[in-house]
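Trainee: sharing a model that was predicted from the sequence below.
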Amino acid sequence: MELDPIDLKLLAALQRDSTITAHGLGEALNMSPSQAGRRRQRLETEGIIAGYRAYLSPEKVGLRVQAFIQIVMATHTAQNAQDFVRMTRTRPDIVGAWTLTGEADYLLRVYCADLAALNLLVQQVLLPHPAVSRVQSQIVMERVKPDAPLPV
């Protein structure tokens, strides 16, 4: 699907404020609320808008430690990868997981209540996992730039 300049402007507006109404979108796009609403619906139907969510303050919900954890697999088999990915999807403290090129095979983004909880995750979940050979964690000291909108 081709995105025209109005679609891109609509997507940028929604990334700034996903709760914006059709009326607000219409004003931002210089079109009627019904036209803006139809464009938004088309972008949702096409899967370009994948969903909406509320961004919570980790600290205010008791998650005071954020870390990135690099995982090196013990062996590179399809079964090991499936088992490891299945485990990451079942853990609420693992909020993001990526496969990588380079030395590490996976990068995990985790949020924990405290250092003790992070230690439990590493020592009792990740290191004992049969697919895992090595774990290296980096604790986030300060977030200097929040997750930004996509550059549309």
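Mentor: Here it is on my side, so go on.
Trainee: okay, CA-based contacts and neighbour counts for the rest of this
Mentor: OK.
Trainee: would you map the strands across the protein?
Mentor: 65-73, 94-99, 106-112, 132-139 (DSSP state E).
Trainee: got those strands as a markdown table, with mean neighbour count and distance to residue 118 columns?
Mentor: Conversion of the strands of the chain to a markdown table gives the following (neighbours: other CA atoms under 10 Å; distance: least, CA to CA, whole Å):
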| stretch | mean neighbour count | distance to residue 118 |
| --- | --- | --- |
| strand 65-73 | 20 | 8 |
| strand 94-99 | 14 | 11 |
| strand 106-112 | 20 | 6 |
| strand 132-139 | 15 | 9 |
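Trainee: so which of these gets nearest residue 35?
Mentor: The minimum distance between residue 35 and these falls on strand 94-99, with 35.6 Å, by CA to CA.
Trainee: orientation of that closest one relative to strand 65-73 in degrees?
Mentor: Interaxial angle of strand 94-99 relative to strand 65-73 (axes from the mean of the first three to the mean of the last three CA atoms, to 10 degrees): 30 degrees.
Trainee: how much space between the one residue sitting closest to the centre of the chain and residue 149?
Mentor: Centroid check for the chain by CA atoms, centre = their mean gives residue 96 as the closest residue, at 5.4 Å. The gap separating residue 96 from residue 149 is 17 Å, by CA to CA, to the nearest Å.
Trainee: and here's the other structure:
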Amino acid sequence: MAEKIEIQQVDRQLLNALQEDGRISNQDLAERAAMSASACWRRVKALEEGGVIERYTALVNPEAVGLEFHAMVHVVLSRHQAGHVENFIQAVMTRPEVLDCFATTGDSDYHLRIRCRDLAAYNAFLEEFMFSLEGVSTVKTNLILRQLKHETRLVV
């Protein structure tokens, strides 16, 4: 990541527009921000290089592609040895079922948001992966019955 940049009002306009429509043309983006296309391109490039814009992506409807199972998984490690923690984190990072992984305070050490095909796929994830990780003491699953809000856009 490059040096940190100061976020100005024009940057907020650009970021809000890009979060609304990541496929917006540079010309349209420049018009929204009332700036020239070249200045807009330079500013977006600076936001990318400064690490403010991490990446561009398409949001996919999970149910439309057969990912019906959705759960929050709470993981407790048996011992907080550096090797166990590092191995757990590295292993979790490789699994496509894990959409989010948070290290937290409280009863659980980690909270994972999981998406997969169905209960059988989740059981395979548990048996073949989660329960085989050294240092994992407890795994608790909360099924997500319905998603009331899912937002990717940040208020900037």
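Mentor: That came through, no problem. Given the structure is predicted, the values throughout are model-derived calculations rather than measurements.
Trainee: looking at the strands of the first structure, spot the one closest to residue 54 of the first structure.
Mentor: Among the strands of the first structure, strand 94-99 comes nearest to residue 54 of the first structure, with 14.4 Å by CA to CA.
Trainee: what does the closest one correspond to over in the second structure?
Mentor: Alignment of strand 94-99 of the first structure against the second structure: residues 98-103, by TM-score structural alignment.
Trainee: go on, stretch 14-34 of the first structure?
Mentor: With TM-score structural alignment applied, stretch 14-34 of the first structure matches the range 18-38 in the second structure.
Trainee: what residue in the first structure is paired with residue 83 of the second structure?
Mentor: Aligned by TM-score structural alignment, residue 83 of the second structure pairs with residue 79 of the first structure.
Trainee: what about that match, neighbour count?
Mentor: Residues within reach of residue 79 of the first structure, counting by other CA atoms under 10 Å, total 11.
Trainee: can you give me the distance of the residue of the first structure most remote from its centre to residue 108 of the first structure?
Mentor: Using CA atoms, centre = their mean, the residue of the first structure lying farthest from its centre is residue 32. It sits 33.0 Å away. In this view, residue 32 of the first structure and residue 108 of the first structure are 43 Å apart by CA to CA.
Trainee: over to residue 8 of the first structure?
Mentor: Separation of residue 8 of the first structure from residue 108 of the first structure (CA to CA) stands at 31 Å.
Trainee: settle this for me: residue 71 of the first structure is touching residue 134, isn't it.
Mentor: Yes. Between residue 71 of the first structure and residue 134 there is a contact under CA atoms under 8 Å: 5.9 Å.
Trainee: for stretch 27-40 of the first structure, the distance to its chain's centre please.
Mentor: Chain-centre distance of stretch 27-40 of the first structure: 28 Å, with CA atoms, centre = their mean, to the nearest Å.
Trainee: hmm, I was thinking of stretch 87-94 of the first structure
Mentor: 13 Å.
Trainee: list the buried residues for it?
Mentor: By 16 or more other CA atoms under 10 Å, the buried positions in stretch 87-94 of the first structure come out as 88, 93, 94.
Trainee: same list (those residues) but as CSV, adding distance to residue 119 of the first structure.
Mentor: Converted to CSV, those look like this (distance: CA to CA, whole Å):
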residue, distance to residue 119 of the first structure
88, 16
93, 12
94, 13
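Trainee: please tell me how far residue 3 of the first structure sits from residue 37 of the first structure.
Mentor: From residue 3 of the first structure over to residue 37 of the first structure the distance is 16 Å, taken as CA to CA.
Trainee: neighbour-wise, which of those two wins?
Mentor: Neighbours were counted for residue 3 of the first structure and for residue 37 using other CA under 10 Å; residue 37 has more, 18 against 12.
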